[in-house]
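>>> Need coordinates for the below:
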Amino acid sequence: MKKIVIAIDGFSSNGKSTMAKSLAKEIGYIYIDSGAMYRAVTLYCIENRLFDGEKLDDNKLHNEIDNIKVEFQLNKDTGTPETYLNGQNVESKIRSMEVSSKVSIVSAIPFVRHAMVALQQKMGDAKGIVMDGRDIGTVVFPNAEMKVFVTAEPEIRARRRFDELRSKGDTKTTFEEVLENLKTRDHLDQTRAESPLVKADDAILLDNSYMTIDEQMQWLLQKFKQITTN
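So this is what the prediction gives:
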């Protein structure tokens, strides 16, 4: 069976990462979370005080971008890749609300996107990968053999994110704050000048508002088999 590139794009908190991880594991592909890469850069900006409130020091980040190393290492216990920033495991830190509230600002910067896209494309040279994000099927891998665009109702996505935060011990963030953050991110992602979130013309639409994880997996596997066996 030929190896392909699978690009999964869509709105935040719709289960893209869980879906992509599961699919990659099922078909023996490598999973790459592109969103985690932008979150790692955002965390770098926060920890190095490049933010003054919501304002980011673009010039300083530009001078330091080449020194920001983002990579993935496999967790042998869970069998899933985790995000490393300059050699440190930051998988938990990058999922915080503080990072979530600023990641759209960082990911909208052209030179940041160019740096991350170049790294992502290098990761996909050998194919056999599943990558999820906002512009994978439109910018990173426009020739990907399988493209999926995932969406779900905002309130359902907010509930998923809220439950995830609670499961990780966040008892302060309210559902209303999560929903507002999600709507703001949607707007920023769709209206940014550099690589806005749009559905590729040849992407398959998947609305998973009322689908179970098993139903999603069966749907994805069916599409994968159709593409790789033709």
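>>> only C-alpha atoms for contact and neighbour calcs from this point on.
Fine.
>>> Could you pull out the strands in the protein for me?
In the chain, the strands defined using DSSP state E lie at 5-10, 30-33, 51-52, 55-56, 70-75, 80-85, 88-89, 129-133, 146-151, 204-207.
>>> Rebuild those strands as JSON lines, extending it with distance to residue 63 and mean neighbour count.
Listed next are the strands of the chain as JSON lines, based on distance: least, C-alpha to C-alpha, whole Å; neighbours: other C-alpha atoms under 10 Å:
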{"stretch": "strand 5-10", "distance to residue 63": "30", "mean neighbour count": "26"}
{"stretch": "strand 30-33", "distance to residue 63": "25", "mean neighbour count": "22"}
{"stretch": "strand 51-52", "distance to residue 63": "15", "mean neighbour count": "12"}
{"stretch": "strand 55-56", "distance to residue 63": "13", "mean neighbour count": "14"}
{"stretch": "strand 70-75", "distance to residue 63": "16", "mean neighbour count": "15"}
{"stretch": "strand 80-85", "distance to residue 63": "17", "mean neighbour count": "19"}
{"stretch": "strand 88-89", "distance to residue 63": "21", "mean neighbour count": "13"}
{"stretch": "strand 129-133", "distance to residue 63": "25", "mean neighbour count": "26"}
{"stretch": "strand 146-151", "distance to residue 63": "34", "mean neighbour count": "23"}
{"stretch": "strand 204-207", "distance to residue 63": "39", "mean neighbour count": "16"}
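>>> this one next, for a side-by-side:
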Amino acid sequence: MKTAPVLAVDGPGGAGKGTICRAVAARLDWHLLDSGALYRLVAAAAARAGVALDDEAGLAGLARDLPVRFEGEQVWLGDEEVSEEIRSEACGDRASQVAALPGVRTALVGLQREFRRAPGLVADGRDMGTVIFPDAELKVFLTASAEERARRRYKQLKEKGFDVNLPALSAEVAARDRRDAERAVAPLRPAVDAVVVDSTALDIEAVIERVLQELKRRGLAPDA
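Next up, the predicted model:
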């Protein structure tokens, strides 16, 4: 039985899912699930526990008992605040490797579904509409060109003071896209009933408004 409506937003890294999902969740006062953070947290927990990234059983064990807590934009691993650490490119690359393992994905299914609570949930990820919440009231597949996604990430990291190289970042984006699309379990693809939004030439507010309009059409958002 459904406990709350779900907006499932899937798409490749750098398409703007996190920004859009946080904004929509805040406007509707809904809960937020950043599923990508869960895989990054597994990667971070593995580094702390000395578990190799190809140890599927060991990583699945970490995922089942993941002591995760979200507080606004802060992410906690047990009693340690790890928001900045898990947003690094290195952690993102490790998380992409971890997410390709079927045992890890299976171990995190239950945890992700527990985030579905009233008044509603905005779920940000790669397989929210295809695997985790196939009955979501609205499914959005948010994408952008690989070049634009690399450019956005480059700008974001430079503004935070990181020394990054755009060609190298572009190569990492392409490699991550391949891993996400080719993994055996829950490959990245739009759900058959998803609304596809290409954000390459759109600003943030335009994308937010498009998503809100789709929610309004389904009676899930106020007309204010």
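>>> Can you pull the TM-score for these?
TM-score of the superposed chains, computed with TM-score structural alignment, normalised by the length of the second structure, equals 0.91; 219 aligned residues with a C-alpha RMSD of 1.9 Å.
>>> Can I get the strands of the first structure in CSV including distance to residue 175 of the first structure?
What follows is the strands of the first structure, written out as CSV (distance: least, C-alpha to C-alpha, whole Å):
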stretch, distance to residue 175 of the first structure
strand 5-10, 21
strand 30-33, 25
strand 51-52, 25
strand 55-56, 25
strand 70-75, 31
strand 80-85, 26
strand 88-89, 28
strand 129-133, 24
strand 146-151, 19
strand 204-207, 22
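>>> gap between the residue opposite residue 60 of the first structure in the second structure once aligned and residue 162 of the second structure?
With TM-score structural alignment as the matching criterion, the partner of residue 60 of the first structure in the second structure is residue 58. For residue 58 of the second structure, the distance to residue 162 of the second structure equals 32 Å [C-alpha to C-alpha, to the nearest Å].
>>> between the two, which one's more packed in?
Counting neighbours by other C-alpha atoms under 10 Å for residue 58 of the second structure and for residue 162 shows that residue 58 has the greater number, 17 against 12.
>>> Spit out the contact partners of the more buried one.
For residue 58 of the second structure, the contacting residues are residue 51, by C-alpha atoms under 8 Å, 6 or more residues apart in numbering.
>>> Now do the contacts for the spatially most central residue of the first structure.
With distances taken as C-alpha atoms, centre = their mean, residue 35 lies nearest the centre of the first structure, 2.8 Å away. Residue 35 of the first structure makes contact with 132-134 under the criterion C-alpha under 8 Å, 6+ apart.
>>> Equivalent analysis for residue 160 of the second structure, please.
With contacts defined as C-alpha under 8 Å, 6+ apart, residue 160 of the second structure has no neighbours.
>>> matching residues in the first structure for the longest helix seen in the second structure?
In the second structure, with assignment by DSSP state H, the single longest helix is helix 166-182. Against the first structure, the aligned range for helix 166-182 of the second structure is residues 175-191 (TM-score structural alignment).
>>> Enumerate the positions of that stretch that are buried.
Buried residues in stretch 175-191 of the first structure, counted by 16 or more other C-alpha atoms under 10 Å: 175, 178-179, 181-183, 185-186, 188-189.
>>> Could you find which two of those are furthest from each other?
Looking at these by C-alpha to C-alpha, the two members farthest from one another are 175 and 189, with 20.8 Å of separation.
>>> okay, now residue 87 of the first structure: neighbour count?
Counted with other C-alpha under 10 Å, the neighbours of residue 87 of the first structure add up to 12.
>>> counterpart of it in the second structure?
When the second structure is aligned by TM-score structural alignment, the residue opposite residue 87 of the first structure is residue 79.
>>> Now do its match against residue 63 of the second structure, distance only.
Going from residue 79 of the second structure to residue 63 of the second structure by C-alpha to C-alpha gives 17 Å.
>>> for residue 85 of the second structure, same thing?
Distance of residue 85 of the second structure to residue 63 of the second structure, computed by C-alpha to C-alpha: 18 Å.
>>> So for these two, which residue has more residues nearby?
Legend: neighbour count by other C-alpha under 10 Å for residue 85 of the second structure and residue 63, higher for residue 63 (26 against 15).
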